[in-house]
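> Quick one, what's the 3D model for this:
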Amino acid sequence: MSGKKLNAEDKAEIIANYIGINFLAAAKELRELQDLKPDVFLKVAEMAGLGKRVAYALARIARQFDDLGVPEERLHAIGWTKLQIVGRYLTEDNADYLLELAETSTVYELESRLRGEIPIEDARVVTLYLSPDQHERFKVKLIAHGAVPSGNGLLRKEKALMAIIDGK
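Here you go, the predicted model:
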């Protein structure tokens, strides 16, 4: 933030203008806002069109990478989605390795490798549109066949789905 005091609407507009153009600038603005005015942080994020999760993720990215001295061009090239993933495992000692991994991997490959798995080569994506009831039944079946609940999702769901298909 420049030394000038801005109201929430002005700050939200600035952050909204950065999104898509310069996510690091938006991340820094959000971090500073979170540090200095935590009571308006989420209000400004919402006014900027950001959900809570994205706002917190961007602020965390700024907090984690500001002190490492990584060139902004490198961080921009990696992108905020991969930086968010890498941030879960980031230490000062492994930063270079993780950033290199992020630069040379897709999001899927990066997540797999960081979980200690070998990514499936030439993997295909399947998208399903299920009602809440169908989704719950799907989830229960996957868990019964080896998927593991993790946060709001499941790990090892592909293996579980193939076990269902193969009748195991």
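> can we go C-alpha only for contacts and neighbour counts from here?
OK.
> From Lys5, how far out is Gly79?
30 Å (Cα to Cα, to the nearest Å).
> Between those two, which is the more surrounded one?
Gly79 (15 against 9; other Cα atoms under 10 Å).
> residues contacting the more buried one?
With contacts taken as Cα atoms under 8 Å, 6 or more residues apart in numbering, Gly79 has no neighbouring residues.
> now Leu42: how far from Thr81?
Taking Cα to Cα as the measure, Leu42 falls 20 Å from Thr81.
> Looking at those two now, which is surrounded by more residues?
Per other Cα under 10 Å, whichever of Leu42 and Thr81 has more neighbours is Leu42, with 20 against 15.
> name the element the more buried one belongs to?
For Leu42, the host element (DSSP states H and E) is helix 38-47.
> gap between that helix and the chain center?
Taking Cα atoms, centre = their mean, to the nearest Å, one finds helix 38-47 lying 19 Å from the centre of the chain it belongs to.
> try stretch 20-31
Counting by Cα atoms, centre = their mean, stretch 20-31 comes out at 14 Å from the chain centroid.
> Please give the structure of this sequence too, so both can be compared:
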Amino acid sequence: MATTDIPLEKKVDIAASFIGDSFLRVAKALRKLQDDDPEIFLKVAESLGISRRKAYALARIDRQFTELGVEENRLYVIGWSKLQIVGRYLTDENAEYLLQLAEQHTSHDLEVLLRGETPVEDAKVVQFYLALKDHTRLRAALVKYGAVVSGNGLAKTEAALMALVDKAISTT
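You can find the predicted model right below:
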């Protein structure tokens, strides 16, 4: 029976049964669905409560690391988040190096290292919950003080925030 002969509901049931087991099984199922029946790939992901971005990332993780022959146990230890990060830079030649980096660093530090920067030692996390208008104002201020628009987010926010803080302190 061809994959296209299986009703959407059955495919959702099959993929849903993988969710509790491991992300690699979900990744493999999503990749197969993406390859065999791409027109319902996103419908199944949505039905499972997986965002478009995560569905594509999981399918790509399976594709990349299966082709490289990396042991599943190693991938489980690293985790899907870090595999997604190193996957952006992955080649046959640098795979082992990137996997070692992922094993030794947090997701944040891994991102920083792969941008060619040095992670801040003993860094502290600051998280804000802002109203849209306040977020817009903060974003504009950070850009004014050196942050760089990158996709939907900003890069170099830490340096920009500290420049803004320095300015505020120097004027008081």
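> returning to that earlier point: post-alignment, the helix holding Leu42 of structure 1 versus structure 2, mean distance?
Helix 38-47 of structure 1 differs from its equivalent in structure 2 by a mean of 0.6 Å after superposition (mean Cα distance after the TM-score superposition for structure 1).
> Please identify the buried residues of the next helix or strand after that helix?
If you walk from helix 38-47 of structure 1 toward the C-terminus, the next helix or strand you reach (DSSP H and E) is helix 52-66. Of the residues in helix 52-66 of structure 1, Val54, Ala55, Tyr56, Ala57, Leu58, Ala59, Arg60, Ile61, Ala62, Arg63, Gln64, Phe65 count as buried by neighbour count, 16 or more other Cα atoms under 10 Å.
> Just send the residues you listed back as a markdown table, with distance to Leu154 of structure 1 too.
Listed next are the buried residues of helix 52-66 of structure 1 as a markdown table, based on distance: Cα to Cα, whole Å:
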| residue | distance to Leu154 of structure 1 |
| --- | --- |
| Val54 | 21 |
| Ala55 | 24 |
| Tyr56 | 22 |
| Ala57 | 21 |
| Leu58 | 24 |
| Ala59 | 26 |
| Arg60 | 24 |
| Ile61 | 24 |
| Ala62 | 28 |
| Arg63 | 28 |
| Gln64 | 27 |
| Phe65 | 28 |
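> can you give me the strands for structure 2?
Listed in chain order, the strands found in structure 2 under DSSP state E are 148-150, 153-155.
> residues in contact with the closest residue to Ala45 of structure 2 other than its chain neighbours?
Across the structure, with Cα to Cα, 6 or more residues apart in numbering as the measure, the residue nearest Ala45 of structure 2 apart from its sequence neighbours is Ala55 (6.1 Å). With Cα under 8 Å, 6+ apart as the criterion, the residues that contact Ala55 of structure 2 are Ala27, Leu30, Leu42, Ala45.
> go on, Gly87 of structure 1?
Going by Cα under 8 Å, 6+ apart, the list of residues near Gly87 of structure 1 reads Ile61, Gln64.
> swap the cut-off to 7 Å and go again
Gly87 of structure 1 is in contact with no residue at all, counting by Cα atoms under 7 Å, 6 or more residues apart in numbering.
> go on, Ile19 of structure 2?
Contacts for Ile19 of structure 2 (Cα under 7 Å, 6+ apart) come out as Val26.
> at 8 Å what do you get?
When contacts are counted by Cα under 8 Å, 6+ apart, Ile19 of structure 2 touches Arg25, Val26.
> Next one: it relative to Gly49 of structure 2, how far apart?
Applying Cα to Cα, the value for Ile19 of structure 2 to Gly49 of structure 2 is 10 Å.
> Same check on Phe65 of structure 2?
To Gly49 of structure 2, Phe65 of structure 2 is 24 Å away according to Cα to Cα.
> can you pull the contacts of Ala59 of structure 2?
By Cα under 8 Å, 6+ apart, Ala59 of structure 2 lies in contact with Ala27, Lys28, Ala29, Leu30, Arg31, Gln34.
> Can you tell me how far the fourth one is from Ala55 of structure 2?
Meaning Leu30 of structure 2. When distances are taken as Cα to Cα, Leu30 of structure 2 and Ala55 of structure 2 turn out to be 7 Å apart.
> joint contacts of these two?
Overlap between the neighbourhoods of Leu30 of structure 2 and Ala55 consists of Ala45, taking contacts as Cα under 8 Å, 6+ apart.
> returning to what we had before: wait, which of the contacts of Ala59 of structure 2 is closest to Ala160 of structure 2?
Ala27 (37.2 Å; Cα to Cα).
> Any idea how many residues pack against the closest one?
The number of residues packed around Ala27 of structure 2, counting by other Cα under 10 Å, is 25.
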